[in-house]
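Engineer: Just a sequence and a predicted model for now, questions to come.
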Amino acid sequence: MAPFLTVDTVLGPMYEVAFVNPYTAPVFWVVLSLILVPFAQIILWSTCIIFGAIPAILHMYRNRNARPINDWSKETVLITGGSHGLGKQLAETLAYKHAPKKIVVLDVRPTTFNDGSISYYECDVGDQQMVQKVAERIIREEGHPTIIINNAGIVSHALSVVDTPEEEIARVIKVNLLAQFWIAKAFLPNMRKTDHGHIVTVSSVLGSSAAAFAAAYCASKSGVTGFHEGLRQELLGTNVRMTCVYPGLIDTGMFSGMVHQRPWLTPPLKTSEVCNAIVTALEVGRSRDVFLPLYTYIAPLLRFLPIEFGDAVRQMSGANQEMLAYKYSASAT
């Protein structure tokens, strides 16, 4: 069938004119095949080089001085939002597995830990003045943090932009985004002074591919990604490492009111999976981006495609429907 599919079969009925001699039509397809096969190979190899080899070489060059942490007893870890969920599991896992010098947890929820190396400080990370005061206490009592895990995050009621109260929007932006700035301003200067440290930022797949009825949360996480990338550029050439984690839906209390529409397509993550990925990133000691699970790799690519395609993917994945189902649940932190 292919040899007979020529420019004539497409344009002929419209213009009622033959553009190609019918006896040369098969030759046209043979020549086209000879051209396209090498061309396809060139595209394939170019894609592998551009998206595989070159990033790998640049990654190795960027982290040429990176070294795994050999002596955790010299490391002080600070975790925001560490009293529950992912943050608490990170604190307990690091304490059990590596026993750093100290683990400092910042949260508005009081909590207790069985491990004496974990200290709790009450702090609303969205409040700049409180962060500054608590940071001074931490430096005085525990020392300067060498590892920071920006994990604190909240979500508002799943309402439309118009219906979301102004104070909820402001609160989400403060805790999810502005807190990143306040923590960095408090603790980053010493990291730069000693040329040693690692900052882990927990973003979200919704920062790359937003869903309906979660505009404030999506905007805050998109801002977190911008903050991380901007700070990473500032720290190029130093030994302060930057890791950003882009998880999908995590099975924690934050989205406990949500009914997952298509778990077979976008499976929810266990807290332990994200925890292990962050701990591994710290152990390796290199700047990197972590996407979990596999489908989250696709989210940033949607921005390069027509918006209709991205909208269709969101509908197919059930993201908009999930947030709509979450509409009448109380916000969680």
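Structural biologist: Noted; the coordinates are in hand. Model, not experiment: these values are computed from the prediction. Residues are numbered from 1 along each chain as shown.

Engineer: okay, CA-based contacts and neighbour counts for the rest of this
Structural biologist: Noted.

Engineer: Residue 139 is in what secondary structure piece?
Structural biologist: helix 128-141 (DSSP states H and E).

Engineer: show me where the stretch 51-200 of the chain has helices.
Structural biologist: 54-62, 85-97, 128-141, 166-173, 179-194 (DSSP state H, counting those that start in this stretch).

Engineer: now the stretch 201-333 of the chain
Structural biologist: 215-234, 271-284, 307-317, 319-325.

Engineer: Now do the buried residues in the first one.
Structural biologist: Read that as helix 215-234. Within helix 215-234, the residues scored as buried using 16 or more other C-alpha atoms under 10 Å are 215-225, 227-228, 232.

Engineer: here's the one I want to compare it with:
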Amino acid sequence: MNLFMELLLLLPIIIYSYIEAFVKLFIPVKRKCVSGELVLITGAGHGIGRLTAYEFANRQSKLVLWDINKHGIEETAAECRRLGATAHAFVVDCSKREEIYSAAEKVKKDIGDVNILVNNAGVITTADLLSTQDNQIQKMFEVNILAHYWTTKAFLPAMMKNNHGHIVTVASVAGHSTASFMVTYCSSKFAAVGFHKALTQELSALGKDGIKTSCLCPVFINTGFIKNPSTRLVKILEPEKVVNKLLEGILTNQKMIFVPSFLKIHLILENILPKRAMAAVYKLQNVQFDAVVGYRNRVMSD
């Protein structure tokens, strides 16, 4: 079939897709059951990872919990058990590929095949590029994106064999939009969003429609991850709200989960507004947080 005919056939597909999306707004979405599923969550010793573990525990999932902090991960596991779930705690440094592969082998051998993988572990340093140390840059990429490769390569084969599973990428709105003094963090989260999109497309090309993918992209969350964040247009999010949106997205197989959801509008504006107008929008937002700005030789907020 020639290109012209393919383009003509594309038009009704686009129209049908819009109609389908509109109709779905009025139809309750069926939620899948995760009871008995083996769920592995990285960075589960605190914050979003810990609360996500509690939500899966409430749904009677079996949990494998990873974190670099022994005390934190054991606390999370203990609470999950109190909620009635089976929970296994592992101390894993997600910046180290060898530790990830070693822990993954133990999980597969002693516990079973992971059905739902939540790549949540993340680190950040807020500073201008020249003040960001080389080891900090390397650590952000090792944890925020490279760890996603190692965990996915470890657990995807069983999902592929069974054509069943779910891979969750916890990214950020910083994976779609940039901010000063977060060059490395934004870059790593752009990579995480790209990883999610490319993996989603690849699984589709391989015909593995039973393996779902989701990507979480929130704004600032009140977890202490970033110090003293504030913005004029969007409230700082409480972690409970973000986790509720994440679980809703997983249970309904949403591909991209923005919190708050109207962030999608901002992304559209970035693509259609002239640069000067978009710069004015950024200024209006007045995003601030504590950052080391060595260029000005002092700690400041931007």
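Structural biologist: Good, I have the coordinates. In this text, all values refer to a predicted model and were calculated from it rather than measured experimentally.

Engineer: Quick TM-score on the pair, please.
Structural biologist: Between these two chains, after superposing, the TM-score reads 0.81 (TM-score structural alignment, normalised by the length of structure 2); 266 aligned residues with a C-alpha RMSD of 2.5 Å.

Engineer: Go through the helix holding residue 139 of structure 1 and flag the buried ones.
Structural biologist: Neighbour-count burial for helix 128-141 of structure 1, with 16+ other C-alpha under 10 Å as criterion, is recorded at 128, 131-132, 134-136, 138.

Engineer: With distance to residue 7 of structure 1 as new columns, can those residues be given to me in a markdown table?
Structural biologist: Formatted as a markdown table, these follow (distance: C-alpha to C-alpha, whole Å):
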| residue | distance to residue 7 of structure 1 |
| --- | --- |
| 128 | 67 |
| 131 | 69 |
| 132 | 71 |
| 134 | 73 |
| 135 | 71 |
| 136 | 75 |
| 138 | 74 |
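
Engineer: If we only consider those, which is nearest to residue 208 of structure 1?
Structural biologist: Set against residue 208 of structure 1, the nearest of these by C-alpha to C-alpha is residue 128 (26.6 Å).

Engineer: what's the neighbour count on residue 308 of structure 1?
Structural biologist: When neighbours are counted by other C-alpha atoms under 10 Å, residue 308 of structure 1 registers 10.

Engineer: The counterpart of it in structure 2 and residue 282 of structure 2, how far apart?
Structural biologist: Using TM-score structural alignment, the equivalent of residue 308 of structure 1 in structure 2 is residue 276. According to C-alpha to C-alpha, to the nearest Å, residue 276 of structure 2 stands 10 Å off from residue 282 of structure 2.

Engineer: Residue 194 of structure 2 now?
Structural biologist: The gap separating residue 194 of structure 2 from residue 282 of structure 2 is 23 Å, by C-alpha to C-alpha.

Engineer: related to what we said a few turns ago, of the helices of the stretch 201-333 of structure 1, which approaches residue 38 of structure 1 most closely?
Structural biologist: That would be, of the helices of the stretch 201-333 of structure 1 and by C-alpha to C-alpha, helix 307-317, which comes in at 29.7 Å.

Engineer: closest to residue 282 of structure 1 out of the helices of the stretch 51-200 of structure 1?
Structural biologist: Nearest to residue 282 of structure 1, of those and by C-alpha to C-alpha, is helix 85-97 at 10.0 Å.

Engineer: about what we covered before: now the helix holding residue 139 of structure 1 against helix 179-194, angle please.
Structural biologist: For helix 128-141 of structure 1 against helix 179-194, the angle by axes from the mean of the first three to the mean of the last three C-alpha atoms, to 10 degrees is 30 degrees.

Engineer: With structure 2 overlaid, how far apart is helix 128-141 of structure 1 on average?
Structural biologist: Superposing on structure 2 and averaging over aligned pairs (mean C-alpha distance after the TM-score superposition for structure 1), helix 128-141 of structure 1 comes out at 0.8 Å.

Engineer: now that helix: which residue numbers in structure 2?
Structural biologist: Matched against structure 2 by TM-score structural alignment, helix 128-141 of structure 1 falls on residues 97-110.

Engineer: would JSON lines of the helices of the stretch 201-333 of structure 1 with distance to residue 59 of structure 1 be doable?
Structural biologist: Converted to JSON lines, the helices of the stretch 201-333 of structure 1 look like this (distance: least, C-alpha to C-alpha, whole Å):
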{"stretch": "helix 215-234", "distance to residue 59 of structure 1": "13"}
{"stretch": "helix 271-284", "distance to residue 59 of structure 1": "13"}
{"stretch": "helix 307-317", "distance to residue 59 of structure 1": "29"}
{"stretch": "helix 319-325", "distance to residue 59 of structure 1": "33"}
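
Engineer: Can you check which of those helices gets nearest to residue 33 of structure 1?
Structural biologist: Checking the helices of the stretch 201-333 of structure 1 against residue 33 of structure 1 by C-alpha to C-alpha gives helix 307-317 as the closest, at 29.8 Å.

Engineer: That closest one vs structure 2 - mean distance after superposition?
Structural biologist: Helix 307-317 of structure 1 sits 1.8 Å off on average (mean C-alpha distance after the TM-score superposition for structure 1).

Engineer: now the top strand by length along structure 1: which residue numbers in structure 2?
Structural biologist: Counting by DSSP state E, the longest strand found in structure 1 is strand 240-247. Per the alignment by TM-score structural alignment, strand 240-247 of structure 1 matches residues 211-218 in structure 2.

Engineer: I'd like to know how many residues surround residue 27 of structure 1.
Structural biologist: Using other C-alpha under 10 Å, the number of residues around residue 27 of structure 1 comes to 12.

Engineer: what angle sits between whichever strand or helix holds it and helix 54-62?
Structural biologist: According to DSSP H and E, residue 27 of structure 1 maps onto helix 25-48. If you take the same axes, to 10 degrees, helix 25-48 of structure 1 sits at 10 degrees to helix 54-62.

Engineer: For helix 25-48 of structure 1, list every residue counted as buried.
Structural biologist: 25, 28-29.

Engineer: Take these and write them to a markdown table, including distance to residue 52 of structure 1.
Structural biologist: A markdown table is the format used below for the buried residues of helix 25-48 of structure 1 (distance: C-alpha to C-alpha, whole Å):
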| residue | distance to residue 52 of structure 1 |
| --- | --- |
| 25 | 39 |
| 28 | 35 |
| 29 | 33 |
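
Engineer: now, which of those sits nearest residue 156 of structure 1?
Structural biologist: residue 29 (58.2 Å).

Engineer: The closest one corresponds to which position in structure 2?
Structural biologist: When structure 2 is aligned by TM-score structural alignment, residue 29 of structure 1 is left unaligned.
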